[in-house]
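1. here is a sequence together with a model predicted from it:
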Amino acid sequence: MLRLTELKLPLDHPEGALQQALCAAIGLRPAAVRDITIARRAWDARKRSAILLVYSVDFTVDDEAALLRRAAADKVLARTLIRTPDTRYHPVAQAPALLPQRPVVIGTGPCGIFAALILAEMGFRPIILDRGKVVRERTKDTWALWRRNQLTPESNVQFGEGGAGTFSDGKLWSGIKDPQHLGRKVLTEFVAAGAPEEILYVAKPHIGTFRLVTMVESLRAKIEALGGEYRFGTKVVDFLVETGRDGQRRMAGVVTEAGETIETRHVVLAIGHSARDTFFRLQAAGIFVEAKPFSIGVRIEHPQSIIDRARFGAFAGNPILGAADYKLVHHCTNGRSVYSFCMCPGGTVVAAASEPGRLVTNGMSQYSRAERNANAGIVVGITPEVDYPGDPLAGIALQRHWEERAFVAGGSNYCAPAQLVGDFLAGRASQSLGAVVPSYRPGVTPTDLATCLPDFAVAAMREALPAFGRQIQGFDMAEAVMTGVETRTSSPIRIRRDANFRSVNTQGLYPAGEGAGYAGGIFSAGVDGIRVAEAVGRDLAGLAVAA
């Protein structure tokens, strides 16, 4: 099978135009080209008056070698015609008949799910631990915060089956390098679990919260059918480490809050970016942890129609394009960078707190992206060298400080502090809101967000918003709403690992995903889970052979 890339057609092209364009590009009659399938579809909106669809198409012909030879002499075809890559997933190991100990996976976010799935497919029957609840029970607890101001510390947007990505836009793309096509495994498993097949070929696939819930359940059923064992409501409170005669530290097991010791030599640590108490337990166990940069800021909301018009012009509302997104960055005179984060077209701002007395925001969309507002984080990068030096866990203290300030500013009841962009730019507290109705639940309190953010972040955002308004007309509109605070953009720590994905000072511990500092979003976390599971599988299979 061959693949032709960069095949461009008008947004409103008629049915059959794709086949015609393909045949014209390769110089063959339609009867000679078979099995045409779309491998990728993106759009090019650099000219809003002439938006193009950009396709990669797979197809077969009788003599592929001849076509490739002819293409080699054509500058355009030589660049755009290739053999279709093999993106099927191939397991790297197989569990022996006798397995002395089962691997343990801690966490059931995207990283933990795919680590568990790959281990289960290789026959290693993983034990999967999660401090939270199954996804449907977790959803009820999350709604209790949104509707009744009731926080359940172990079951919320951050904790429970599906991880933080369950209550998000469900974005399934990333800029990571993936030469082994592991991302294809993530997407095909999601389709098998109930995601729409279009995620296999659209350039920026997403699935939304409601679909993610049923998909997570389906993946759990598959893992259990393959021998995996889930234990919810099981929080790990200690890590057992032994030092061998060679001086090497090795995992010996984990201890749960209920007092159970699970002996194992292989632990996948996929705990997410908000398991702060676990970070402290890791440090106490002598596992190497270091501070890493993250960002802090707010959520901003505009009418989705403004973003659509700014990005698509007369094509705004086209069903193929859907709700428009954006990606913005501004480098400030104070040396800080302000950028948009986790943009949610046609979505809502959600309460994402996981600790009592602290307030956190995030963004979420359903598959339809049909809500009236667009929202995104507008955040400022911070670094341990400048902003939280010293203790590797100092970033957690910084997060907690501003989350507590936001909690008080919002009314100490999980309502969020909010401010109009016009008031924020003018340096005055908001007394009321305007035409843009904030979507955050349980509600917002108009105030001055400068009391909930570092001074340098306030100054940087005041400089960046007008700059963003020059890129997207209306972005700095006076009645746009800002809601604070956004502190969980990424993990404040990194659990450093070696080339074999193991902790640099504790063999058998495999830090993985967003919480360990190696992913950022559903897709990259899933890919990292696969990579780590493969490393565990190779090691377990090697040990079995050696024995």
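-> Yep, it's here. Numbering: from 1, shown residues only.

2. contacts and neighbour counts: CA atoms only from here.
-> Fine.

3. could you tell me the end-to-end distance of stretch 241-258?
-> Across its full length, stretch 241-258 reaches 19 Å end to end, with Cα to Cα, to the nearest Å as the criterion.

4. if I look at L540, how far off is T188?
-> Where T188 is concerned, L540 sits at a distance of 26 Å (Cα to Cα).

5. which one's more surrounded, the two?
-> Neighbour tally, L540 and T188, criterion other Cα atoms under 10 Å: the higher count belongs to L540, 25 against 17.

6. distance of that one from P96?
-> The spacing between L540 and P96, counted by Cα to Cα, is 9 Å.

7. the strand or helix carrying A42: how far from the chain's middle?
-> Per DSSP states H and E, A42 falls inside strand 34-44. Distance of strand 34-44 from its chain centroid, counting by Cα atoms, centre = their mean, to the nearest Å, is 25 Å.

8. ok, now stretch 130-137?
-> For stretch 130-137, the distance between its averaged C-alpha position and the chain's averaged C-alpha position is 19 Å (Cα atoms, centre = their mean).

9. so I118 belongs to a strand, correct?
-> No - assignment of I118 by DSSP: H, G, I helix; E, B strand; the rest coil gives helix, placing it outside any strand.

10. I figured it was touching R531, is that so?
-> No - I118 is beyond contact range of R531, at 9.2 Å (criterion: Cα atoms under 8 Å).

11. second one coming, line it up with the first:
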Amino acid sequence: MIRIQQVKLPIEHNEEDLYIKAAESLKIKREDISTLSVFRKSIDARKKDEIMFIYALDVELNIDYKISKRNNNVALVDPFIYEAEATGEKVLKNRPVIVGSGPAGLFCALLLAEKGYNPIILERGKKVKDRVKDIEKFWKDGTLNLDSNIQFGEGGAGTFSDGKLNTLIKDRSKRGKKVLEEFVAAGAPAEITYVNKPHIGTDLLRNVLVSIRKKIISLGGTFRFEECVTDIKIKDNSVYRIVTESDIIETDVLVLAIGHSARDTFAMLHGKLELTAKPFSIGVRIEHPQKMISEAQYGEMAGHPNLGPADYKFVHKCKNGRSVYTFCMCPGGVVTASASETGGVVTNGMSFHDRDLENANSAIVVSINPEDFGGENDPMAGIEFQRQWERKAFEIGGGNYKAPVQLFKDFKEKKVSTSFGEIYPTYRPGSTFANLWDCLPSYVCESLVEGISAFGNWLTDYDRTDAVLTGVETRTSSPLRITRDDDLQSNIRGIYPCGEGSGYAGGIMSASIDGLKVAEQIIKTYKPLNIKE
């Protein structure tokens, strides 16, 4: 297969134009190309009056062709093949158990099921259909279900997000391609396998999750929802049993694919497993008109159906040495109420597939280090640090899960806002004007002021006076890590920390990839069970 890089086309083009451009790049006839597929697609909007699509194309030819060494944009490539062989020799006494049905748990379970290991997946929350009802009730009237919310339930926290599938990690193992193809097979749009910034959208992602669950079950896996692990039993430095709220399960392989908000589970593990504090970030959500963002990025071409709503990604190094950056930007989306504990306000962002709502939102967060919260001596200190500011936000928001909000102009002046400008907050169950300096550390607020002002130099009107800030964003990543060794096990044999909550991922893609990575290690160690229930 031949891959052609840097194929440039204007906004208005069709599939035939791809064939023509590919033939021009190879200096062959159009009819010499037998098949063509898109490997990568991105937008070059550096020149607003000449926005281009940039493609990498994979082609098969029906003629003999010799690649010129002088053309750096053309190369031979191997077809995508993800391979993971079950070569383990150790006998499993019991079925492996996976705790958590987020991306890490799902893809770990999928590979184990495909290879005949019949995993059991325990999830404290509900199936996605029932989970949606509980979340909608919380957003409507502030009734919080502690085990069925934005953080807990089928698919994990990413189920109610933008469904972003980009990652900064290298994918030499081709695990990322495996993840994307499984999503497509489960009903996600085919374009996620090649667009530069793929996303599914929370509306489509919910159905995709159900399809993946059904596939795992058809391969011998078992899901047990509304079942929370309350204890693990250890003998001779190995796991042999786990305890849930309703059962005792014997197992010699336990995958901890818990989310970053499983605070009670972390407390149970503390003292049993080696935990260490790690850096994370906290801040606020900022909202702008999506039209403004698109016009700033695309100029007069904003709104063109081939472009879609624009996004952004910024980072700024502050005078105080901290980094402030945008995170989980949601074009045409909403800010979501994402609490999982009584008496705390937590925000996140969410978009549907079409990203067609009025506001754009993003987290703007500031780096926090273990020395900021006493993490050098206590791995659980980061959780208490997050909880402290979530409770402050709950308090100044009115004590009813309404979020504190402030216009950027007033935030700079430490004044409580009295009215909105052209932008209204999308957070439900509602918002309350308050001073966000009362629910965040001062060094975070100082960094936010400097960072947002700097971002205004890069995107017109980003620092506009009526930009709405909603607090607080605290669950950017896990505040601790469950240590694991080179064979991906914790200090207790048979326990495999995995994914975002365990401190080894930061989003849907990286968590899914880590789930595959852990499953690969298990199948290299143990023999398959090949026993259907």
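-> Looks like it came in fine. Owing to the predicted nature of the structure, the values given are computational and were not obtained by experimental measurement.

12. still on that earlier bit, relative to structure 2, what is the average displacement of the strand holding A42 of structure 1?
-> After superposition onto structure 2, strand 34-44 of structure 1 lies on average 1.2 Å away from the residues it aligns with, using mean Cα distance after the TM-score superposition for structure 1.

13. in that strand, which residues are buried?
-> When burial is assessed from 16 or more other Cα atoms under 10 Å, strand 34-44 of structure 1 yields the following buried residues: 36, 38-43.

14. name the nearest residue to the alignment partner in structure 1 of L269 of structure 2, ignoring sequence neighbours.
-> When the structures are aligned by TM-score structural alignment, the residue of structure 1 matched to L269 of structure 2 is L282. Spatial nearest neighbour of L282 of structure 1, chain neighbours left out: F239 (7.1 Å); criterion: Cα to Cα, 6 or more residues apart in numbering.

15. neighbours around the one you found, how many?
-> F239 of structure 1 is surrounded by 23 other residues when neighbours are defined as other Cα under 10 Å.

16. for the residue mapped onto E479 of structure 1 from structure 2, what are its contacts?
-> Taking TM-score structural alignment as the alignment basis, one finds that E479 of structure 1 is matched in structure 2 by D466. The neighbours of D466 of structure 2, taking Cα atoms under 8 Å, 6 or more residues apart in numbering as the test, are 407-409, 420-423.

17. just among those, which is most surrounded?
-> Across these, the neighbour count under other Cα under 10 Å reaches its highest value at L407, namely 28 neighbours.

18. and that one, what pairs with it in structure 1?
-> When the two structures are superposed using TM-score structural alignment, L407 of structure 2 falls opposite L420 in structure 1.

19. superposed on structure 1, where does the helix or strand in which S25 of structure 2 is found end up, distance-wise?
-> Secondary structure from DSSP H and E places S25 of structure 2 in helix 15-26. On superposition with structure 1, the mean distance recorded for helix 15-26 of structure 2 (mean Cα distance after the TM-score superposition for structure 1) is 1.8 Å.

20. same for that helix, what does it pack against?
-> In this structure, helix 15-26 of structure 2 makes packing contacts with strand 2-10, strand 33-44, judged by 3 or more Cα pairs under 8 Å, 6 or more residues apart in numbering; DSSP states H and E.

21. how about those strands, which one is nearest K319 of structure 2?
-> With Cα to Cα as the measure, strand 33-44 is the member of the helices and strands packed on helix 15-26 of structure 2 nearest K319 of structure 2 (31.6 Å).

22. show me what E154 of structure 2 lines up with in structure 1.
-> Checking TM-score structural alignment: E154 of structure 2 goes with E161.

23. confirm that its match sits in a strand.
-> No - secondary structure assignment (three-state DSSP) places E161 of structure 1 in coil, not in a strand.

24. that one: neighbour count?
-> The criterion is other Cα under 10 Å. On that basis, E161 of structure 1 has 33 neighbouring residues.

25. quick revisit: same drill for I118 and R531 of structure 1, tell me which one is more crowded.
-> Under the criterion of other Cα under 10 Å, the comparison of I118 of structure 1 against R531 puts I118 first, with 26 against 21.

26. wait, what's in contact with the residue opposite the more buried one in structure 2 once aligned?
-> Taking TM-score structural alignment for the superposition, I118 of structure 1 sits opposite L111 in structure 2. Taking Cα under 8 Å, 6+ apart as the criterion, L111 of structure 2 is in contact with 516, 519-520.

27. ok, those residues in structure 1, which still hold?
-> Taking both residues aligned by TM-score structural alignment, their matches' Cα atoms under 8 Å as the threshold, the shared contacts between this structure and structure 1, drawn from the contacts of L111 of structure 2, are 516, 519-520.

28. which residue is the nearest non-sequential neighbour of T243 of structure 1?
-> Distances taken as Cα to Cα, 6+ apart put R249 closest to T243 of structure 1, at 4.4 Å, once the chain neighbours are dropped.

29. look at D62 of structure 1 and say how many residues are nearby.
-> By other Cα under 10 Å, the residues close to D62 of structure 1 number 11.

30. that's all I had, so thanks and see you.
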